[in-house]
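J.: Got a predicted model here, sequence first, then my questions.
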Amino acid sequence: MNKNLILHAGFHKTGTTALQTCYFKNYENLKKVGLLFPNTGITFIKGSPRDGACSGHDNLLRMASIRSKTLIRKLETEGIYSHMTTLLSIENISHPFMSHKVFEQNLIDLLDMLPKYEKKVLVYTVKRPEKMFRSLYSELITGGNALYSEKYDTFFDNIINKADEYKKKLNTAKKLGFEIKFIFCSGNTIDHFEKFLLENNLINKKPSLNIENTITYSSPSLEHETIIREINGLGLSRALTRRISKKILEMPTDFFYNAGLEFERRHFDEELLNKHYKFINYVLNDFGFKIELIKDLSYQVNFVNILPNNIEEVLLILGFEEKYNQKSIFKLLNTLKLILKRTISTGHFYSRRIGFWNIVPNGLKDQLLNQLRKLI
């Protein structure tokens, strides 16, 4: 019996969480058709909006880098060489901003740990690039890491600059003996992946999968994403940024509009859309894979900009009472003016929005009150 190793390496935001969770929950059912999806090395996400999600075999990759004998014993106990195919799903092995040198070392570590496979396949699930990268951007912005604050256009330009790194990763895998395969997922990733396994004789029959309670995550609303992006750019500590972002994500979108916030919406322009297809096809074309540009209204991707574009005012309007707005008296004055104007126009006094009054230095309170009197 041929022993096959499949390394599912992404791409991010192509239904990987759903696939990983489904296969983890169908461990025994998959073994019956010759596929081992090891329990060893499985990672579950903690401390982010995707808390509790299965993120594949990230722990296995970390343990392979230190040549963990305990890890190898656990894998052998699961029977890694007694099944027709072993599938490892590690999308972070080829993160967009990971260098090809790190990628190469990760592959070498895995192959050193698992040397007995006759056939090795590196497989990527792929979706329409404008959706794939737009969803990745949203996850990075709202995921609580506080590292990303640029607008999408800048973010994708940085991705484009990594095009040659992407190609080097694929060529590196080929030199290490991997076959390179791509699965275009126009719908359910679980169904497309199953079809791939059957067509390539990597399992001996169609598996019986229980897909109930499979965890999937929808992206936050564009309004949530935009507010958190601006918060990420405030220069606050990462811990504080995470805490604020978590509270923002708990707020329903309607709350932002009811609080008087305004948003400006726009679509991808044609130039940006074309950039996505030019990029993905440049990366994948050497391996005989191409995605055609399909323009349809149902697949439009949007952006949102917040008005006014002052996140410190927005935080106050949303009821945050921490010391975000002490950089200048003018910011405090502008915030109070905005609150008072909304109070006059709506007839509702936004008293809970100005809880920061107690943090205003005494020497400034008279100036603030004088400004308020001028508005009345």
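T.: All right, it came through fine. Residues are numbered from 1 along each chain as shown.

J.: C-alpha only now, for contacts and for neighbours.
T.: Noted.

J.: Val314 and Ser138, how far apart?
T.: Applying CA to CA, to the nearest Å, the value for Val314 to Ser138 is 20 Å.

J.: now do Leu273
T.: Distance from Leu273 to Ser138, by CA to CA: 17 Å.

J.: neighbour count winner among the two?
T.: Ser138 (21 against 17; other CA atoms under 10 Å).

J.: Mind telling me what element that one is part of?
T.: helix 129-142 (DSSP states H and E).

J.: so after that helix, what's the next helix or strand?
T.: helix 152-160.

J.: Arg342: neighbour count?
T.: 16.

J.: Please apply the same query to Ile306.
T.: Applying other CA under 10 Å, I find that Ile306 has 17 neighbouring residues.

J.: Repeat that for Tyr124.
T.: 23.

J.: how near is Ala173 to His100?
T.: For Ala173 relative to His100 (CA to CA), the value is 10 Å.

J.: do the same with Ile141
T.: 24 Å.

J.: here comes the other one, which I'd like you to weigh against the first:
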Amino acid sequence: MAPPDPKARKARRAALRPTGGLKAFADAKRYDESLVLGPTQKHVLSKEGRDLSRRQDIIHPSEMSHGDWCPKATYLRIKNLRDGGTFTKEAFGFQSLNIFQHGHEVHHKWQTWLWQRGVLWGEWKCLNNEGQCNWSFYATAPSQCPNCDSTNLEYAEVPLSAEEELLIEGSADGFVPDIQALMEFKTVGEGTLRFEEPELLKAHTHKTVDGKSLVDYPALWKGINRPFRSHQKQGQIYLWIAEILGINADKVVYIYESKFNQGTKEFVVQRRQKLIQPLLDSAQEIKDALDHDGPVPECPRGGCKHCEPKSAEKEKESGQETASAGKGSPRTDRPAARRQGTVVRRQATRGDSRTPDKPRRADG
């Protein structure tokens, strides 16, 4: 009788471990006897599960800017909702939610500083619930609500919608009219590098004499000399929508804040629509398929876990990778007109973006 295979035993144990929401609940159960941590984890996980405010019937700039974006999966999600289906929200564990919350707080910090400087423009919401105001308005660094004079205001960022054009909708972290710049605030940690710049992380990870891996964090942070590719694409999509809405922005200023040592960096990227034209073409294909019974957009990898989860699982089991020219590589068999860019862009009239009026489409 052959001795048991340690690798096979390890694989069976891994298969039995809870994942997703079940894992998050199991992790929280460990702290049942704690005074603060366990109850707080359960509270956060429960609250996250009830939050369904993020729209799923549009295309998010953050999803389409990543190299593994699957237009077919986005089409299927939106079509399912239009046909009366439901959307199952991805379950995150407490650690992931904690990371997200840290990012939100960093955004709030930088936005508050720009507000205090008197340069931050965007949508503001009055939180004077006692006076039942709840007014929403656009302005540059206001000190009070124009409707009720309350100073209890909240910054709602810069909503950017091209739903009418290409079903795309998102929001920039801020806008500074004096320098005509949209703002994006990003926190950078080891996980960020693992996803966005794995080669850079690998270059600054070293093996010790006992085989352990150590990351040279100071050198890693120093090695970041430009915004990550997905961040650049996201910013360019925002600039494209801003032009449609008549917001006078010609650049994106990225503020990167290190999770390693709270170091900060600034990057300035000018408008470069060529970078996102293939993404706009894919969004046009999604819209055509949904609104005009056009052909269903193809998966760039010939099938992936996002658009064909069952087939992806089978391929993973057989040890075969999905057909691809590389992660996020665009297909080359699309019609030539699509590759060259067929999206019709509206000619925006650039006006005074400091006006408190809500941005309007230049042709509307």
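T.: Here it is on my side, so go on. Nothing here was measured: the structure is a model prediction, and the numbers come from that model.

J.: Can you give the structural similarity as a TM-score?
T.: Scored against TM-score structural alignment, normalised by the length of the second structure, the superposed chains reach a TM-score of 0.25; 147 aligned residues with a CA RMSD of 6.6 Å.

J.: sorry, back to before: so between Ile141 and His100 of the first structure, which is more surrounded?
T.: Ile141 (27 against 22).

J.: helix or strand for Leu368 of the first structure, which one?
T.: helix 362-375.

J.: Also Gly122 of the second structure?
T.: Judged by DSSP H and E, Gly122 of the second structure forms part of strand 121-126.

J.: And the next helix or strand after that strand, what does it pack against?
T.: Scanning forward in sequence from strand 121-126 of the second structure by DSSP H and E, the next helix or strand is strand 136-140. Contact partners of strand 136-140 of the second structure among helices and strands, from 3 or more CA pairs under 8 Å, 6 or more residues apart in numbering; DSSP states H and E: strand 121-126.

J.: tell me which strands and helices the strand it packs on is in contact with?
T.: By 3+ CA pairs under 8 Å, 6+ apart, strand 121-126 of the second structure packs against strand 136-140, strand 153-155, strand 158-162, strand 174-176.

J.: Same list (the ones you listed) but as TSV, adding mean neighbour count and distance to Trp124 of the second structure.
T.: Below are those laid out as TSV (neighbours: other CA atoms under 10 Å; distance: least, CA to CA, whole Å):
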stretch	mean neighbour count	distance to Trp124 of the second structure
strand 136-140	19	5
strand 153-155	18	5
strand 158-162	21	9
strand 174-176	27	11
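
J.: Please report the distance of the closest residue to Leu273 of the first structure other than its chain neighbours from Thr335 of the first structure.
T.: Among residues not flanking Leu273 of the first structure along the chain, Glu130 sits closest, at 6.6 Å (CA to CA, 6 or more residues apart in numbering). Taking CA to CA as the measure, Glu130 of the first structure falls 37 Å from Thr335 of the first structure.

J.: and the top helix by length along the second structure with strand 121-126, angle?
T.: When the second structure is parsed with DSSP state H, its longest helix is helix 94-117. Helix 94-117 of the second structure runs at 100 degrees relative to strand 121-126, counting by axes from the mean of the first three to the mean of the last three CA atoms, to 10 degrees.

J.: Let me know the angle separating helix 94-117 of the second structure from strand 136-140.
T.: Using the same axes, to 10 degrees: helix 94-117 of the second structure against strand 136-140 is 60 degrees.
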